[in-house]
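Okay, sequence plus prediction incoming.
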Amino acid sequence: MATVSTNELHDPNAGHGHVKGGLAGLVMGAVGVVFGDIGTSPLYTMKEAFIEHYGLVANHDTVLGVLSLAFWSLMIVVTLKYVTVIMNADNEGEGGIMALMALAQRTLPKTSRSAYAVGILGIFGASLFFGDGVITPAITTLSAVEGLGVAAPALQHWVVPIALVILVCLFASQRYGTAKVGKVFGPVMVLWFVSIAVIGVVNITKAPETLKALNPVWGMNFFIDHGWHGIFILGAVVLAVTGGEALYADMGHFGARPIRYAWYFFVLPCLVLNYLGQGALILSNPLSVSNPFFEAVPAWARIPMVVLATAAAVVASQAVITGAYSVARQAMQLGYIPRMQIRHTSSDTIGQIYVPGINWFLMIAVIVLVLTFRDSTRLATAYGISVSGTMFIDTLLLGLVAYRLWPRQRMWVIPLCVLFGVVEIAFIIANGVKFFDGAWFPLLLGLVTFTLLRTWRRGRELLRAEMQSEGIQLDTFLDGLMLSPPIRVPGTAVFMTADKGVVPHALLHNLKHNKVLHERNVFLTVESLTVPYAHTGQRLKVVRVGDGCYKIIVRFGFMETPDVPQALMRCADMGEICIDPMDTTYFASRETILASANRGMPVWRDKLFALMHRNAAPATGFFRIPSNRLVELGAQVRI
C-alpha cells in the first residue's frame, strides 16, 4: 500500500468552509467555540484535588506538586498531543475520533480483523464521548452557579434549581440554532480568559512561590512523598485537560492554525496563570480550598464573576452539545446509529445542525445527573473516566495512522504515543478507583451507547445478508422481464436499494400489484464514504443495464447531509439520463424485522435492533426525498 501523508490530501491549516473570515476571525471563533470545556475547568479542578476523598493537606509541597502535575498534564496531553501532533492526522481536514477511526480503517483491508478492531475502538471512544457530553453541561453549570454560595451564602439552596433552569433553557433553545448567539461566544470567552488571567496574576503577586510549580521536579516529588497511592490524585488532575478531544473534533470548522494560535498564545497562558493564582491563594490561606476559584475573586466582583462564569459554562455546554450533533451525524453516515431527523439551522454555515433525538436524550440525562449528584464536587467523581478512555483510544488510533501513513515521522510519533499512553493509562487507573463513587455512570452510559451502536451495525449487516440470500439477481431478472415486458408508462421510477445487485422488493411489489413498468427505471444505491466530503468525480456513477434501466450509485461523505434528488439532477451533466424531479416517483421498501432464536445475534439484541429499526427515521426523509413523490411498500424480514 502506498504511504501518503494525510496533509497531502487536505491542508489542515485551513477551515473546511464552515466558518468564513480571516485568520483573526477564525482565532476569535475558535476561542469562542473550541475552548469552552477546557476553559471552564479552573472552576472545579483545584477544588476537587483537595476534597476529603484524596486526603491531601494543603501544605507548601503538596500544593506545588498538584499544580505541577496539572501544568505538565496540559503541556503533554493538550499542547503536545492534541494541538501539536494529532491535528496532523486530519481526515481531509476533519478531526475527531470518528474521523480518525475512518482514516485508520482506510489504511487496512476492509474485511480484516484489524479493521474490525479499529471500528470497535472508534465506536467505544465515540460512546464514551457521549458520556462526556452529558457530564460537561452538568458540572460546568453547577460549578458556575455554586459561586453564589461564596458570594451570598443565603442563596446556596437555590444553586440546583437555577442550574436546572439554565440547562433546560439551553437545550430548549437548540432548535433555533446558534448562529446569532454564536457571534457573542468569542467575546464572552475572551472576556472570561482575560478575567481569570488577571485574577491569577493578582493572587500570584501575593505568593510568587507558586511559580516554582512550573518545574516538573515538584510533580515528581509529589509521587515520592505520597508513594504509589499518589497516582490517585490524577483523578482530579485529569479535570484540567477535559476538552482536549474538542480541540481535535472542531478542527474541520476552524482549521489547525487558528486553534494552535489561540491555544499557544492566549488560552494556555490564561489557564496557567489562573491555576497558579489559585495555588498562591491556597498557600496564603489554606481554608480557601473549599472553592479556590471564587475565593480568589475580590468580594465586590464575585456576583459579576458568577454571571460571567455561568455564561462561560453555557458556551462550554453548547460546544459539547453541537459536538454531539456532529458525532451523531458522522455515525449515521458511517452506519453505526439509526437515521435521525437532522435540521439545518443556518443557510450559510453547513456545520450548524440540530438533531432533536440527540438533544432531548442529552437534556434528560443531564437533568437526571444534576438531580442525582446535586453538587459539582460529587459530580467530579464521575468525571474523568470517559475523557481518559477517549484520549487513550485517540492515542492508539494515532499510533496506527502514524505507522501506516507517516513513514518519515513515525520514528518520533510512535515513541510519543507510548508516552501519551502511559499518562492516559495512569489517568484511567486513577479514575477507575472512583467507580463506586460515581465513575460508574459515564461507563454505564458508554456501554449502553456502545451496545446500541454495535447492535445497529450488526443488525444492518444481518438484514442485508438475509435480503441477499432471498433476493433475485437484477441482471438476470431484467433479461427475463424484457422477454415479455409489462405495460410501460411515462415518467421515471427510482427504486432505492441497499444492494445494487439484487432486485428491490419495491420493484417486485410494483410489478405484482400495478403490473406496469415505467419508461425509465433507476436502481439507486446510496453509499457513505470514509472521507468527510465526496469529490465531484466520486459523487455519481451511472451504468446502463437494459432498455430504459439504469444503476446509479450516489456517494456522500460522512460530514455531508445527503440530498438524493439534488444529486440525481446532475445525471444530465453526464449525458446518460435526465431525471426531472417533477416527473419522478421514488419507490422504497420498509422492512419489518422479526427476531429469531439461534440466528445472527442473541434474541434480545434482535428485538433491540427491531425496535431501533422501527423508530429510525425513514431513509427517504433522511435522503431528502419529497413525500409527495414517494411510494413505500412493506416487507417482513426474519433475522
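Right, received. Where do you want to start? Numbers count the residues shown, from 1 in each chain.

For the rest of this, base every contact and every neighbour count on C-alpha atoms.
Will do.

Which residues are in contact with Arg302?
147, 150-151, 294 (Cα atoms under 8 Å, 6 or more residues apart in numbering).

Pull the most distant pair out of those.
Using Cα to Cα, the contacts of Arg302 span at most 8.1 Å, a distance reached by Ala151 and Phe294.

Show me which of these two is the more surrounded one.
Per other Cα atoms under 10 Å, whichever of Ala151 and Phe294 has more neighbours is Phe294, with 27 against 22.

first to last residue in stretch 333-342, what's the distance?
Stretch 333-342 stretches 12 Å from its first residue to its last (Cα to Cα, to the nearest Å).

just stretch 568-588 next, same as before
16 Å.

same deal with stretch 149-165?
Terminal residues of stretch 149-165 lie 17 Å apart, using Cα to Cα.

Repeat that for stretch 428-437.
One end of stretch 428-437 to the other measures 15 Å (Cα to Cα).

Which positions in it come out as buried?
Within stretch 428-437, the residues scored as buried using 16 or more other Cα atoms under 10 Å are 428-432, 434-435.

Off-centre distance for that stretch?
Computed by Cα atoms, centre = their mean, to the nearest Å, the separation of stretch 428-437 from the middle of its chain amounts to 23 Å.

go on, stretch 402-409?
Distance of stretch 402-409 from the chain centroid (Cα atoms, centre = their mean) equals 25 Å.

ends of that stretch, how far apart?
7 Å.

Arg539 against Arg555, yeah?
Yes - when contacts are counted by Cα atoms under 8 Å, Arg539 is listed as touching Arg555 (4.9 Å).

Second structure for comparison follows:
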Amino acid sequence: MCIHDHKISPTLMPNCFTGSEAMFADLCYFSVGSVQLTFVFLVLPCLLLGYLGQAAFLMENLTTSEQVFFSSIPSWAFWPVLLVANIAALIASRTMTTATFSCIKQSTALGCFPRLKIIHTSRKFMGQIYVPVINWFLLVFCLAFVATFGSITDIGNAYGTAELGIMMMTTILVTIIMLLIWQINIFIVLLFVIFFLGLELVFFTSVLGSAEAGSWVLLIFAAILFMIMYIWTYGSKLKYESEVKQKLSMDLMMELGCNLGTIRAPGISLVYNELVKGIPAIFGHFLTTLPAIHSMIIFVCIKYVPVPVVPQSERFLFRRVCPKSYHMFRCIARYVVSQCFGHGHDLILLEH
C-alpha cells in the first residue's frame, strides 16, 4: 500500500495466523471455530494497532523517507519484530504456493485451465498436491519481479493492487453466496455491496494512479491469465459441441454388427471422452484406421459434480451402450472438485 510518497508495508505479525486461513481452505488443517476466534481476537486487534500506529507515525513524521513499518516501532523491538516478520514471510510463501496449487487443480477440474501434471504427495490428505510447472513458474516470476524493480516502493504498489483486487473479488463472491445460498433479503445484500464494494473501489482507484510504478506488472499478468482461461474455456466448449454433433449414430453401429466390421482382439479398451450419451466420433476413426479392436470397450467420462461428497457406491456409473453381444459399456466417473485425482489414476482404477 502506498500513500503519497511514503512507504507503508503491511503489518506482518498477524500473517503468522492469517496463513492458517488458506491452509484451512485448502487442506482443512484447522477447524472453523479456531480460525474465527483467531481472526476476531488476535488478527483484527493486531491489524488495527499496526495500521493506526503507522498512520500516527506518518502524521508526526511527514517528511520521513524510511520504511514506516520498522521506523514506527521502538528500537528495542526491532530484532524481535524482524524475526517475526521473516517467519511470517515464510508462512505466507508456503500459503501462497498451496493456495495456487489448489486453485490450479480446481480450475483444471472445472475445465477453465489447461491440464497440468498434478502430483498427490499424500494418500491420507487429498488436498496435499504439488504442481511442478506452477512451482517453477512462481520461482522464476518472483525472482524476475524483484530483480526488475528492486524497490520496496514499487513492490508495495503492486502489493496494494493485488490486495484490493482480492478484497473486491471476495466481496463479489460473498454477495453471490448471500443471494443464492443464504438467500438473504435483497435490500440487505444491496447495502452490503454498496458499502463494502464502494469503499474498496475508492481505494482501488487510488492505487491505479500509481500503476506505472509497479502495479502494471500485476495488471498485465492478470490480463494474460484471464486470456489463457478464457481461450481454454472457449476451446473446450467448441470441442464438446463438436463431439456432440459428430457422434456416431446407433443405426451405423447396428449395420456394422457385433464385430464392428473389424477383428475383435482379447482385452479391454478404455476410450476417454466428454460425452455422457452416444458414441464419440473418435471411435469411428479407430475402427477405420486400426487393424483390430479389443473385445471389450469402455467409454470413460469423468464429471465433476457440485456436491460436498460423492458416495463410493455412486462414484462409478456403468451402463451398456449397445446390445449385449457388442460388449460395449459406458462408465461415468463422478468426483467432487476437491476429491479429484489425476486422469491417469482414474483410468487405472477403472481398468482394475
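Cool, got the structure. Remember, it's a predicted structure, so these values are computed and weren't measured experimentally.

Can you show me which of the contacts of Arg302 of structure 1 carry over to structure 2?
For the contacts of Arg302 of structure 1, the contacts that persist in structure 2 are Phe294, with contact defined as both residues aligned by TM-score structural alignment, their matches' Cα atoms under 8 Å.

that older thread, nearest to Ser317 of structure 1, of the buried residues of stretch 428-437 of structure 1?
Nearest to Ser317 of structure 1 among the buried residues of stretch 428-437 of structure 1, with distances taken as Cα to Cα, is Asn431, at 22.3 Å.

Relative to Pro10 of structure 2, how far out is the residue mapped onto that closest one from structure 2?
Correspondence of Asn431 of structure 1 to structure 2, assessed by TM-score structural alignment: Val207. Counting by Cα to Cα, the gap from Val207 of structure 2 to Pro10 of structure 2 is 15 Å.

Give me the three-state assignment for the most centrally placed residue in structure 2.
The centroid of structure 2 falls nearest to Cys103 when counting by Cα atoms, centre = their mean (1.3 Å). Secondary structure assignment for Cys103 of structure 2 (DSSP: H, G, I helix; E, B strand; the rest coil): helix.

Identify the spatial nearest neighbour of the aligned partner of it in structure 1, chain neighbours not counted.
Counting by TM-score structural alignment, Cys103 of structure 2 corresponds to Val327 in structure 1. Nearest residue to Val327 of structure 1 in three dimensions, chain neighbours excluded: Met98, at 7.0 Å (Cα to Cα, 6 or more residues apart in numbering).

Could you identify the helix or strand that succeeds whichever strand or helix holds that neighbour?
Met98 of structure 1 belongs to helix 97-106 when elements are defined using DSSP states H and E. Going down the chain from helix 97-106 of structure 1, the next helix or strand is helix 113-145, by DSSP H and E.

Please point out which parts of that following helix sit buried.
Going by neighbour count (16+ other Cα under 10 Å), the buried part of helix 113-145 of structure 1 is 115, 118-145.

which other helices and strands contact the next helix or strand along the chain from it?
Tracing the chain past helix 113-145 of structure 1, the next element assigned as helix or strand by DSSP H and E is helix 147-151. When contacts are defined as 3 or more Cα pairs under 8 Å, 6 or more residues apart in numbering; DSSP states H and E, helix 147-151 of structure 1 sits against helix 292-295, helix 302-333.

Mind reading off the mean deviation between the longest one and structure 2?
Taking mean Cα distance after the TM-score superposition for structure 1, the mean distance separating helix 302-333 of structure 1 from the aligned residues in structure 2 is 1.6 Å.

chain center to the next helix-or-strand element following that helix: distance?
Sequence-wise, the next helix or strand downstream of helix 302-333 of structure 1 (DSSP H and E) is strand 343-344. Mean C-alpha position of strand 343-344 of structure 1 versus that of the full chain (Cα atoms, centre = their mean) differs by 17 Å.

Output the residue interval of structure 2 matched by strand 343-344 of structure 1.
Counting by TM-score structural alignment, strand 343-344 of structure 1 pairs with residues 119-120 of structure 2.

Check stretch 8-21 of structure 1 too.
Stretch 8-21 of structure 1 maps onto no residues of structure 2, going by TM-score structural alignment.

where along the stretch 151-300 of structure 1 do the helices fall?
Taking DSSP state H, counting those that start in this stretch as the test, the helices found in the stretch 151-300 of structure 1 are 159-172, 179-204, 216-226, 234-237, 244-249, 251-254, 256-262, 268-284, 292-295.

Now do the first one: which range of structure 2 does it align onto?
Helix 159-172 of structure 1 falls opposite no residue of structure 2 when the two are matched by TM-score structural alignment.

and what of stretch 604-614 of structure 1?
Under TM-score structural alignment, stretch 604-614 of structure 1 has no counterpart anywhere in structure 2.

quick one: Phe145 of structure 2 from Gly209 of structure 2, how far?
In terms of Cα to Cα, Phe145 of structure 2 sits 20 Å off from Gly209 of structure 2.

ah, wrong one, I meant Gly19 of structure 2
Relative to Gly209 of structure 2, and taking Cα to Cα, Gly19 of structure 2 is found at 30 Å.
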